[in-house]
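1. just to be clear, the model below is a prediction. Sequence and coordinates:
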Amino acid sequence: MRIIKEHSERRAEIVDAAEALFASKGYASTTISDILEALNIAKGTFYHYFASKEALMDAAIERYIDAEMIVAQAVADDPHISAHEKMFRILTGAGRDKKRGDRLEKEASAVGNADMHQRTMASIVLRLSPILEGIVRQGMREGSFRTEYPRECMEILLAASEFLLHGSAFAWGGAERLQKAKALAWMAEKALGAEQGRFSYLYKKYEGDGACCDQC
């Protein structure tokens, strides 16, 4: 008996299978035939949902970003924690699937598609900056932040972080990356009128010590 599945369910199954294969074999070594075999579907079914393997990777990344935004928004909406604590949790990835994110970032870099990487970074900046803007405004009410440009500051800081620290355009060594992260933390404190040292967690992970909750 033929099983007919909803469009969104079938699409999600294809993305799930692709993510698993990318994780086990790597993006470059995974073929569309591998995905078809894993799901026992016809080639026509695959191309009904995705134009290419790159489009499939794009969908996997976008789905991951969707999940990231849900977690970030939940933190931002919590009325019981301070703006500094919210910022700390979101920027350090508390409650997020970091391993999955790191894996997707690594495999995405193997695609060799600069346009895809640029779209990914732009999506993160455009979707996360409004959430962080709300947190900055909370901090302004609490007296811990002071800035005339809450949205723009977050857009610039996020763009710098994504491009300089997480992007593949620069082959920074460990010491260079740490220095950039320290500069980013300094700029965040200056731009948001925050107490010196409040954003040191942005570079702690590059020292290998992790982030320190007492900064918040």
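-> Cool, got the structure.

2. contacts and neighbour counts: CA atoms only from here.
-> Will do.

3. now do the end-to-end distance for stretch 145-153.
-> Terminal residues of stretch 145-153 are spaced 12 Å apart (CA to CA, to the nearest Å).

4. what about residue 17, neighbour count?
-> For residue 17, the neighbour count with other CA atoms under 10 Å is 17.

5. er, residue 158 actually
-> For residue 158, the count of nearby residues is 23 (other CA under 10 Å).

6. any idea which helix or strand comes after the helix or strand containing it?
-> Per DSSP states H and E: residue 158 is located in helix 150-160. Remark: after helix 150-160, the chain's next helix or strand is helix 174-192, criterion DSSP H and E.

7. adding another structure so you can compare the two:
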Amino acid sequence: MAVPAAGPRRGRGRRPLAEVRADVLEAAAEVLMAHGVAGFTVEKVVVASGVSSATVYRHWPSRGALALDGFRHAVGDQVALDDTGDVRADLERFITAFIRLATQRPAGPVFAQLIGAAQTDAELAGQFEHHYFGPRRRDAFALLEKAKERGQLRAGADPGLLVDLIWGACYIRLLLPHLTDQLTEDFAPAVVDQALAGLLVPTAGEETAGKVTEP
């Protein structure tokens, strides 16, 4: 992902809040992608955006919260979970989209850095839960519950455990440097198949194919 050099943005007079926020987010995205989490500071964003530090802190309570919003602004909503009625295919598409994001540069390494920073930044951790992990986890639960209602998954399937199995495997490969090169698009169908093994209810055609015809 090419990142243009951050430059100051100067407004004239009082500007609409939406315009000010857009300038801050654009500057935050540029600074974050250019310098990573370690080099990300509110001061750099203030200089690049031309917005006062008081205004920035009024809307973003911490450096981490601003960095996460800058990341979301930079990458958009590349990882969305749609329910088409085919739970296996929907999960594969979702995991493939996540892997594509995680292996982009500089977005993937920056995402891993943000997750690491959230372990010691309570505000950033809260923002992650509110704006990223929480919504996606709820969407995944809803998808799996609907699959159970449709009879695609066995009644005893645990959505929480399934989510942890699938996403946990992805995050391990993202966060452990010696495993990052194994986070490929081929991993998506493999991890979904392993997680759903024994939980998918066979279709009528699959049940027929599995029967042995007596001579």
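-> Received it, and whenever you're ready, just let me know what you need. Predicted, not measured: the structure shown is a model, and the values here were computed from it.

8. in the second structure, where's the longest helix?
-> helix 17-35 (DSSP state H).

9. got a list of what residue 28 of the second structure touches?
-> If you count contacts by CA atoms under 8 Å, 6 or more residues apart in numbering, residue 28 of the second structure has them with 45, 66, 67, 69, 70, 71.

10. again but with residue 155 of the first structure, I slipped
-> Taking CA under 8 Å, 6+ apart, one finds 125, 126, 129 in contact with residue 155 of the first structure.

11. cutoff 6 Å now
-> 125, 129 (CA atoms under 6 Å, 6 or more residues apart in numbering).

12. and it, how far from residue 127 of the first structure?
-> Residue 155 of the first structure sits 10 Å away from residue 127 of the first structure, going by CA to CA.

13. and for residue 108 of the first structure?
-> Residue 108 of the first structure is 19 Å from residue 127 of the first structure, where distance means CA to CA.

14. quick one, which of these two is more surrounded?
-> Of the pair residue 108 of the first structure and residue 127, residue 108 is the one with more neighbours under other CA under 10 Å, namely 24 against 15.

15. any idea what the more buried one aligns with in the second structure?
-> Under the alignment (TM-score structural alignment), residue 108 of the first structure pairs with residue 114 of the second structure.

16. name the nearest residue to its match, ignoring sequence neighbours.
-> Leaving aside its chain neighbours, residue 114 of the second structure sits nearest to residue 37 (6.6 Å; criterion: CA to CA, 6 or more residues apart in numbering).

17. which residue lines up with that neighbour in the first structure?
-> Aligning on TM-score structural alignment places residue 37 of the second structure opposite residue 27 in the first structure.

18. wait, a helix at the residue nearest to residue 114 of the second structure?
-> No: with DSSP: H, G, I helix; E, B strand; the rest coil as the criterion, residue 37 of the second structure is assigned coil and is not in a helix.

19. any idea how far it lies from residue 208 of the second structure?
-> Distance of residue 37 of the second structure to residue 208 of the second structure, given as CA to CA: 55 Å.

20. settle it for me: which of those two has more neighbours?
-> Remark: of residue 37 of the second structure and residue 208, residue 37 carries more neighbours, 22 against 11, as counted by other CA under 10 Å.

21. quick check: the more buried one vs residue 109 of the second structure, distance?
-> 10 Å.

22. also residue 150 of the second structure?
-> Taking CA to CA as the measure, residue 150 of the second structure falls 38 Å from residue 109 of the second structure.
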